[in-house]
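Q: one predicted model, sequence on top.
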Amino acid sequence: MKIAVIGGGAAGYFSAITAANNNDNEVHLFEKTSKVLGKVKISGGGRCNVTNVVFNPVKLSKNYPRGERFLKKAFGRFNGEHTVEWFKERGVKIKAEDDGRMFPETDDSQTIIDCLTAEAKKNNVSLHLSREVLKLSPLEDGRIELSFKDQEEIFDKVIVTVGGLPKKESFDWLKKLGHAIEDPVPSLFTFKINHKPLTKLMGLSVNNAKVRVVGEKKLSEEGPLLITHWGLSGPAILRTSAWGARMLYERNYQFEILVSWYNKKSDQELRVFVADQKVALKKKQIKNNNPFELPQRLWDYIIQRLEIPETKLWLDLSKKELNRIVEVLLADKYQVNGTTKFKEEFVTCGGIALTDVDVKTMESKKVKNLHFAGEVLDIDGITGGFNFQAAWTTGYLSGLS
């Protein structure tokens, strides 16, 4: 069987390798650029966040703002446990970190790239670089014709793994074949905040913060938060952007957020704690005595934000000042004015509607012998290795079919 895979990313390679495991198949992998596996290379700061320790299909699927029900069935056949075993069988050991993310033991994404490229070569996958598919035409006999700049070629099956496309028009060639397209919008992005006193703290991180979008009670995430020169980033922000991708897009990325810098106590518990500190630290200056285990630079910023003199003693803090400390620690308000792409994790929400795809084979319900895998589908996960797992799973199922 002659098979074409369109797209040289994680899903493309995994589907091509899986299909080529059957020696009767002749597999061709087409990539329109001169490079492959680009997102694998930069993922996880160059370490490649392969998957996550959440292996249970039901629990795993809950980490996908789009595609949960669809993936729950798919993960029943290929999940993180299978991914780890797949790489292990090929000499690549995967380790787990405290936060659940999983990386190659080498902490080098090139290890994953080398494994995938070697496996593709071993299985005689023919790689065609700088080879763009311009048109896809189903034939009466069930085969599919691909049009390139200089020629046409016919295949028995085609797997589309072109990744997330930023504009809806980019899906026109697939829409013309009868597929419904969910509008693509950014997911996993960082928040641009024009507040210089805050952005001067760039590089500072808080291990356990909480972020909530004002007016959206359910849109709230906890976790590490990073201050950058243009605003806020880190897992807590990225996850908030993923779950709120469509809503935040509709707001044109103009909204307010509440940041809890001290996410260890409830409002009432913190008020009691602060009152106790006034007694315990009574004759000590507030600047040099931070009882909240916050980075010193952040504590200095909060004191300045509250306009409390640095030399003021804890004993001299008024009831109003104590209340303001609690309010800022638990609900510090900021205006977000736009987004900044987080190049290592940026994904697209939207794509081929899942109602048009058979979850067992990833085959199109509109065009026989046409399959999909990866981010071209209306699937996206939160940060933590979940997007790569979706790529491995859909790539495996499409290639297996």
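A: Okay, I see it.
Q: drop to CA atoms for contacts and neighbour counts, all remaining ones
A: OK.
Q: ranges for the strands of the stretch 301-401 of the chain?
A: Listed in chain order, the strands of the stretch 301-401 of the chain (DSSP state E, counting those that start in this stretch) span 332-337, 339-341, 347-352, 357-358, 363-364, 370-372.
Q: now do the helices in the stretch 251-400 of the chain.
A: Using DSSP state H, counting those that start in this stretch, the helices of the stretch 251-400 of the chain run over 267-280, 296-305, 319-330, 386-400.
Q: what angle do the longest one and strand 347-352 make?
A: Angle between the axes of helix 386-400 and strand 347-352 is 30 degrees (criterion: axes from the mean of the first three to the mean of the last three CA atoms, to 10 degrees).
Q: residue 395 and residue 20, how far apart?
A: Using CA to CA, to the nearest Å, residue 395 is found at 12 Å from residue 20.
Q: could you do residue 264 as well?
A: 52 Å.
Q: out of the two, which sits in the more crowded spot?
A: Comparing residue 264 with residue 20 by other CA atoms under 10 Å, the one with more neighbours is residue 20, at 26 against 14.
Q: got the contact list for that one?
A: Taking CA atoms under 8 Å, 6 or more residues apart in numbering as the contact definition, residue 20 lies against 26-27, 120, 123-125, 399.
Q: so which of those residues belong to strands?
A: 26-27 (DSSP state E).
Q: and the contacts of residue 20, which two are the farthest apart?
A: Spatial extent of the contacts of residue 20 (CA to CA) is set by the pair 124 and 399 at 14.4 Å.
Q: and these two? Which one has more around it.
A: Using other CA under 10 Å, the more surrounded residue of residue 124 and residue 399 is residue 399, with 30 against 18.
Q: report the buried residues of stretch 40-48.
A: Neighbour-count burial for stretch 40-48 flags 40-44, 47-48 (criterion: 16 or more other CA atoms under 10 Å).
Q: again, but for stretch 283-295
A: 284-287.
Q: next: stretch 91-109.
A: Buried residues in stretch 91-109, counting neighbours by 16+ other CA under 10 Å, are found at 92-95, 101-104, 107-109.
Q: okay, pairing it with this:
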Amino acid sequence: MVYDVIIVGGGAAGFFTAINIVEKNKGLKVAILERGKEVLSKVRISGGGRCNVTHACFDPKELTQFYPRGSKELLGPFHQFCSGDTIAWFDEHGVELKIEEDGRMFPTSDSSQTIIDCLLEAAKKAKIAILTGHSVQEVFQKESSWKVDTNQGGMEAKYLVFTTGSNPKMWNLISELGHTVVEPVPSLFTFNIKDPRIKDLMGVSSLAEVSVRNSNLEASGPLLITHWGMSGPGILRLSAWGARELFNKNYQFEILVNWLPGETTSSAMEILLGLKDEHAKKWVIKKSPFDFPNRLWERFVIAAGIDEEAKWADLNKKQLQSLAEQLTAASFHVNGKSTFKEEFVTAGGVDLKEVNFKTMESKVLPSVFFAGEVLNIDAITGGFNFQNAWTTGFIAAREIATRNE
């Protein structure tokens, strides 16, 4: 079986690359190889089944800031194909996207099936061969083409594109071909914390600044208390930027949480002294004077050693200082992590120094291309990992298509 292009991996990056190759050069014969029974399975479950297609950040430089790994390399590619181009592409293919308050973008149908149907329809129209149940066993070069051996027989093509995501078997194969693969470690995980201050407060959310003690790692954003500890965008962001460092700590470390973003312990002390004067006769524990729920405020008051019957006028300087510290520098011990298995994201993959980001072609293996998470690129949540897939897939497709005009 001879093709012009074989794409290994039937996910978002694989389909987008394949479709764009044929749309730019109808004469090319393209096949997608997928080891599983189903294609686009990660698209199906992404964004809670709604598919977070991209993010409403339209400035390439600003967009790169959401990528703990790959930010420098993606600047050029984002100038070629950015979030606005993604919106236009899907619009041209009959899918309208909508922007949510936090900038995430979904199909207006709120169903990932809309995106799957769009990609399948476009692939069918482009006469792309979709070969499921094809597990790649070996890849080698013979004369001017690539031979691909699968569990269902061999095939060959002039060009090979790897869009295999976080597949350890394929990373091994790629490294056997001569590439350096950066060891993968988990990214985007939540923190396991057992602490009386957050016990039974599952579902409580608040804006916070979080930092890892004895490191430069810090992040801010909504923090969500869960039955196993802490989650939410702020925590996930910290886990993404600290993926390798936290792995090296074996997920045992201390975090400091500032529940009053922008305030310091001393400025919080000033606020509390003001509250002491203003609410002298009121019970301290009764009402949270800040933008977080009462139940959380009660825990801070108790943790600061303040009696539940105490009124503001009763508080001494030591108690106020302790409360200010609970509010701005509360220390929590993290003992392990929890990962969303469905939306598993890893830091690691093909070393970016070995890829030409003008074309997405390998610098080690001419006529081999990469797109998506097979590369050592990952992002925080919000549609950014998909945007990497669309952008790198588009650039690889354009290069292959124009090279064969």
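A: That came through, no problem. Everything quoted here is computed from the prediction, not taken from an experiment.
Q: after superposing, what score do the chains get?
A: TM-score of the superposed chains, computed with TM-score structural alignment, normalised by the length of structure 1, equals 0.95; 396 aligned residues with a CA RMSD of 1.6 Å.
Q: same list (the strands of the stretch 301-401 of structure 1) but as JSON lines, adding mean neighbour count and distance to residue 136 of structure 1.
A: Putting the strands of the stretch 301-401 of structure 1 into JSON lines (neighbours: other CA atoms under 10 Å; distance: least, CA to CA, whole Å) gives the following:
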{"stretch": "strand 332-337", "mean neighbour count": "17", "distance to residue 136 of structure 1": "40"}
{"stretch": "strand 339-341", "mean neighbour count": "17", "distance to residue 136 of structure 1": "31"}
{"stretch": "strand 347-352", "mean neighbour count": "27", "distance to residue 136 of structure 1": "15"}
{"stretch": "strand 357-358", "mean neighbour count": "18", "distance to residue 136 of structure 1": "17"}
{"stretch": "strand 363-364", "mean neighbour count": "22", "distance to residue 136 of structure 1": "13"}
{"stretch": "strand 370-372", "mean neighbour count": "26", "distance to residue 136 of structure 1": "10"}
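Q: residue 396 of structure 2 matches what in structure 1?
A: Mapped onto structure 1 by TM-score structural alignment, residue 396 of structure 2 lines up with residue 398.
Q: same check on residue 296 of structure 2?
A: In structure 1, the residue paired with residue 296 of structure 2 is residue 298, using TM-score structural alignment.
Q: how close does the residue nearest to its match when sequence neighbours are not counted sit to residue 296 of structure 1?
A: Leaving aside its sequence neighbours, residue 298 of structure 1 sits nearest to residue 201 (CA to CA, 6 or more residues apart in numbering; 7.4 Å). Per CA to CA, residue 201 of structure 1 is found 11 Å from residue 296 of structure 1.
Q: that older thread, the residue nearest to residue 298 of structure 1: what's it in contact with?
A: For residue 201 of structure 1, the contacting residues are 227-229, 297-298, by CA under 8 Å, 6+ apart.
Q: and for residue 52 of structure 2?
A: Contacts of residue 52 of structure 2 (CA under 8 Å, 6+ apart): 46, 104-107, 382-383, 386.
Q: repeat that with 10 Å
A: 43, 45-46, 97, 104-107, 110-112, 115, 381-387 (CA atoms under 10 Å, 6 or more residues apart in numbering).
Q: also residue 10 of structure 2?
A: 16, 18, 31-36, 38-42, 130-132, 162-165.
Q: could you find the counterpart of it in structure 1?
A: Counting by TM-score structural alignment, residue 10 of structure 2 corresponds to residue 8 in structure 1.
Q: so is that match in a helix, a strand, or just coil?
A: Here residue 8 of structure 1 is coil, with the state taken from DSSP: H, G, I helix; E, B strand; the rest coil.
Q: distance check, it against residue 247 of structure 1.
A: For residue 8 of structure 1, the distance to residue 247 of structure 1 - CA to CA - is 31 Å.
Q: what does residue 141 of structure 1 give?
A: The value you get for residue 141 of structure 1 to residue 247 of structure 1, if CA to CA is used, is 44 Å.
Q: quick one: which of these two has more around it?
A: residue 247 (13 against 8).
Q: what about the more buried one, which helix or strand?
A: Counting by DSSP states H and E, the element that carries residue 247 of structure 1 is helix 245-250.
Q: so what does that helix touch, helix or strand wise?
A: Judged by 3 or more CA pairs under 10 Å, 6 or more residues apart in numbering; DSSP states H and E, helix 245-250 of structure 1 is in contact with strand 181-187, helix 235-243, strand 347-352.
Q: show me what counts as buried in the second one.
A: Put plainly, it is helix 235-243 of structure 1. For helix 235-243 of structure 1, the neighbour count (16+ other CA under 10 Å) marks 235-243 as buried.
Q: OK, contacts around residue 391 of structure 1?
A: Contacts for residue 391 of structure 1 (CA under 10 Å, 6+ apart) come out as 9-15, 161, 163, 373-377, 379-380.
Q: looking at the residues you listed, which is nearest residue 268 of structure 1?
A: After measuring the contacts of residue 391 of structure 1 against residue 268 of structure 1 - CA to CA - the closest member comes out as residue 380, at 37.3 Å.
Q: could you find the counterpart of the closest one in structure 2?
A: Mapped onto structure 2 by TM-score structural alignment, residue 380 of structure 1 lines up with residue 378.
Q: was I right about that match contacting residue 237?
A: No - applying CA atoms under 10 Å as the test, residue 378 of structure 2 and residue 237 come out as separate, 11.4 Å apart.
Q: what is in contact with these two at once?
A: Common neighbours of residue 378 of structure 2 and residue 237 (CA under 10 Å, 6+ apart) are 66-68, 187-188.
Q: need those residues in CSV with distance to residue 148 of structure 2 and neighbour count, can you?
A: Output for these, formatted as CSV (distance: CA to CA, whole Å; neighbours: other CA atoms under 10 Å):
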residue, distance to residue 148 of structure 2, neighbour count
66, 35, 20
67, 32, 21
68, 33, 22
187, 31, 27
188, 33, 28
